[in-house]
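Enquirer: How does the following fold in three dimensions:
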Amino acid sequence: MQTFEHTTVLLEETVDAVLPRDGGRYIDCTLGGAGHSERLLNKSAPSGLLLAFDQDTSAIEHAKQKLQAYEGRVQFVHANFRHIAEEASARKFTDVDGVLFDLGVSSPQFDEGERGFSYRFDAPLDMRMDTRQTLTAADIVNKYSEAELARIFFQYGEEKFSRPIARLIVRRREERPIDSTSELADLVKAAIPAPARRSGPHPARRVFQALRIAVNDELGALEEALQGAFQVLKPGGRMAVITFHSLEDRIVKHAFQALAQGCICPPDFPVCRCGNVPKAKLVTRKPVVPSAQEVEENPRSRSAKLRVIEKL
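Expert: Predicted coordinates:
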């Protein structure tokens, strides 16, 4: 079994946000390296229960070993977290005290070159979090239209050179398929003007992020998961979500605001006619971010933001 080393971000802040207690019931929608799961189980001892989701079988196998001491208190679910409501219901694991999400790709997925998530390794263009699905990054790069590629790069990667990158990809794939991470990274670099790539992160970073999001339908899955997670929470239960880029954070922020919103009648109405009442309250008005010390120790935590909501 491959190693699955992952530094958990905002560990104490996130676990404490869902108020772990003895006998509580919790769902970790992003098992990953099991850091949050382990702390949740520890802080809800001796009888707290956990349902843990992950699309990645290697993460689940690693977690089974790491969490052996908590056998009988944790169930593992190999599924996309968009199915949280159905999977929790099937296991009679509803009316839970807390749900948490740690979004993005786990460090091992970046660091295992053969997964194809990173431009740092020469590997097949894959990027599937769940290897049971058929769509890969190579399929998108080689089959999608120039206009659709440009849209993906701009919308999901906020790449301002999305059009010239898409144009060069289409021109190159007419000669031969583009099937490796290094070839794609070189194409992206060639399509971006030299002055724009002299500083900042690797020029392919935004394109690789966009492809990963598209391959795994991450934003669509997140929207569904937030609704499902709120559905399985009991009144007084809390949901905590860590995001790593603006697209995710915007979805979480707007979903939480909508749940916490009361009357939506025009301000000149003398009395409320909509009947809309808040379904939740915002625990964090502004997102919690990592301390300077955590960022220094784990640079990947730099863009993390934690938002928390409580069901009424």
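Enquirer: From now on I want contacts and neighbour counts done on CA atoms only, so please keep to that.
Expert: Fine.
Enquirer: which residues in the protein form strands?
Expert: 25-28, 49-54, 74-78, 96-102, 233-243, 280-282, 305-311 (DSSP state E).
Enquirer: how about the helices in this protein?
Expert: 11-17, 35-43, 57-66, 84-90, 107-111, 137-143, 146-157, 162-173, 181-191, 205-216, 218-232, 246-260, 292-297 (DSSP state H).
Enquirer: which one of those lies closest to residue 119?
Expert: Shortest distance between residue 119 and the helices of the chain, using Cα to Cα, is found for helix 181-191: 5.6 Å.
Enquirer: Which elements pack onto the closest one?
Expert: For helix 181-191, the elements it packs on are helix 162-173, judged by 3 or more Cα pairs under 8 Å, 6 or more residues apart in numbering; DSSP states H and E.
Enquirer: So what touches the helix it packs on?
Expert: When contacts are defined by Cα atoms under 8 Å, 6 or more residues apart in numbering, helix 162-173 is touched by residues 141-142, 145-147, 149-151, 153-154, 178, 184, 187-188, 191-192.
Enquirer: Would you do the same for the sequence below? I want to compare the two.
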Amino acid sequence: MHIPVLLDETITALLPQPGGVYIDGTVGAGGHAEAILRASAPNGRLVGFDQDQQALAISAGRLATFGDRVTLYHANFDQLEQVAKQINIPPVDGILLDLGVSSMQLDQPERGFSFREDAPLDMRMNPAQGQSAADLVNHLPQDELANLIYQYGEERLSRRIARAIVQARPIERTQALAEVITKATPGQGRKQKIHPATRTFQALRIAVNDELGALERVLPQALRLLKPGGRLAIITFHSLEDRIVKQFFRREAQDCICPPEQLICTCGHQAVIDLINKRPITATATEIDVNPRARSAKLRVVELKRV
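Expert: As a prediction, the model looks like this:
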């Protein structure tokens, strides 16, 4: 069963109100969306997005009881502004983005996100679009593959792993790839807390779905869609995502972004948001016991400045 991460903290941060309009950019199985709709009863509205058609089908069933208070779209969250204009969504009271792969996707072996069970090496959140992980693994030049694994997986053994992958091509299945990576990892590395293939699988998933690019594109869109006093809440699961969110929020929360050595401001930049939490909100020990995925979750929240 899918358990929404940081659920109480997210609802507290977004402050859903009756009559409010909210966007869930990663509706998934609908856990956060359901809580937002309940908290904004009787007439709060929610627009949900997900690029995973299977997830949308599940959330549609879960949220059916809310009737026309909820509208779902099969789209990546980097299309928020485009869809909002098409359907005339007014400035919204709150936006939620719950990033990364969901436990529901990890629990579907045929999607190829995990090496726990053998499956085709796919990893596409929208299986109808783009290259699969197998395409990247089998066709990228060795140097490009190494750079991808290092950049998106922060894997220090990226060159060794890329060389082993190229030598073992073609690789079409998850456990075959995990075995190649494990064999390429020195004995000391195999004793780490995480599986030797974890970082490489993360890197491939991020690349296949352009996760960081989509995040960078959606952040300014989200601020433009908020009404004054509206809130944006983002849950991240690894340092690459969190760094992008933290730096964007920090930049948009300050007036001057000139280099520190420049004594006179010439940028003209003005703060447009207030940081609701200067440090990220993390899961309690109790939540982590129930849902281990919450261990790495970080919630950052900002509010669009009031006029």
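Enquirer: Of the strands of the first structure, flag the one that's most buried.
Expert: Compared across those, strand 25-28 shows the largest average neighbour count, a mean of 27 (mean count of other Cα atoms under 10 Å).
Enquirer: which residues in the second structure does that strand align to?
Expert: Strand 25-28 of the first structure corresponds to residues 21-24 in the second structure, going by TM-score structural alignment.
Enquirer: now do stretch 293-311 of the first structure
Expert: Mapping stretch 293-311 of the first structure onto the second structure (TM-score structural alignment) gives residues 286-304.
Enquirer: Select, out of the helices of the first structure, the one closest to residue 278 of the first structure.
Expert: It's helix 246-260; of those, that one is closest to residue 278 of the first structure (Cα to Cα) at 4.8 Å.
Enquirer: And that closest one, what's buried?
Expert: Across helix 246-260 of the first structure, burial judged by 16 or more other Cα atoms under 10 Å covers 248-249, 251-253, 256-257, 259-260.
Enquirer: Spit out the contact partners of the aligned residue in the second structure for residue 52 of the first structure.
Expert: Superposed on the second structure with TM-score structural alignment, residue 52 of the first structure falls opposite residue 48. Taking Cα under 8 Å, 6+ apart, we find residue 48 of the second structure in contact with 23-27, 33, 70-73.
Enquirer: one step back: show the buried residues in the contacts of helix 162-173 of the first structure.
Expert: When the contacts of helix 162-173 of the first structure are checked for burial by 16+ other Cα under 10 Å, the buried set is 141-142, 146, 149-151, 153-154, 178, 184, 187-188, 191-192.
Enquirer: Residue 269 of the first structure: what's it in contact with?
Expert: Residue 269 of the first structure touches nothing, counting by Cα under 8 Å, 6+ apart.
Enquirer: roughly how far apart are it and residue 279 of the first structure?
Expert: Plainly put, residue 269 of the first structure is 22 Å away from residue 279 of the first structure if you go by Cα to Cα, to the nearest Å.
Enquirer: Please apply the same query to residue 190 of the first structure.
Expert: Distance, residue 190 of the first structure to residue 279 of the first structure, by Cα to Cα: 50 Å.
Enquirer: Check residue 207 of the first structure too.
Expert: When residue 207 of the first structure is compared with residue 279 of the first structure (using Cα to Cα), they lie 38 Å apart.
Enquirer: who has more neighbours, those two?
Expert: Higher neighbour count among residue 207 of the first structure and residue 279: residue 207, with 27 against 16, using other Cα atoms under 10 Å.
Enquirer: The second structure: which residue goes with the more buried one?
Expert: So, by TM-score structural alignment, residue 207 of the first structure is matched to residue 200.
Enquirer: Residue 283 of the first structure now?
Expert: In the second structure, residue 283 of the first structure lines up with residue 276, judged by TM-score structural alignment.
Enquirer: got it, and residue 111 of the first structure?
Expert: So residue 111 of the first structure corresponds to residue 107, using TM-score structural alignment.
Enquirer: With residue 63 of the first structure instead?
Expert: Matched to the second structure by TM-score structural alignment, residue 63 of the first structure sits across from residue 59.
Enquirer: residues in contact with that match?
Expert: Contacts of residue 59 of the second structure by Cα under 8 Å, 6+ apart are 27-30.
Enquirer: And it, how far from residue 215 of the second structure?
Expert: Distance from residue 59 of the second structure to residue 215 of the second structure, counting by Cα to Cα: 22 Å.
Enquirer: How about residue 246 of the second structure?
Expert: Separation of residue 246 of the second structure from residue 215 of the second structure (Cα to Cα) stands at 12 Å.
Enquirer: Let me have the contacts of residue 59 of the second structure in CSV, adding neighbour count as columns.
Expert: Converted to CSV, the contacts of residue 59 of the second structure look like this (neighbours: other Cα atoms under 10 Å):
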residue, neighbour count
27, 28
28, 30
29, 26
30, 24
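Enquirer: And the furthest pair within those residues?
Expert: 27 and 29 (6.3 Å).
Enquirer: Give the residues shared as contacts by these two.
Expert: Common neighbours of residue 27 of the second structure and residue 29, counting by Cα under 8 Å, 6+ apart, are 55-56, 59.
Enquirer: All set, thanks.
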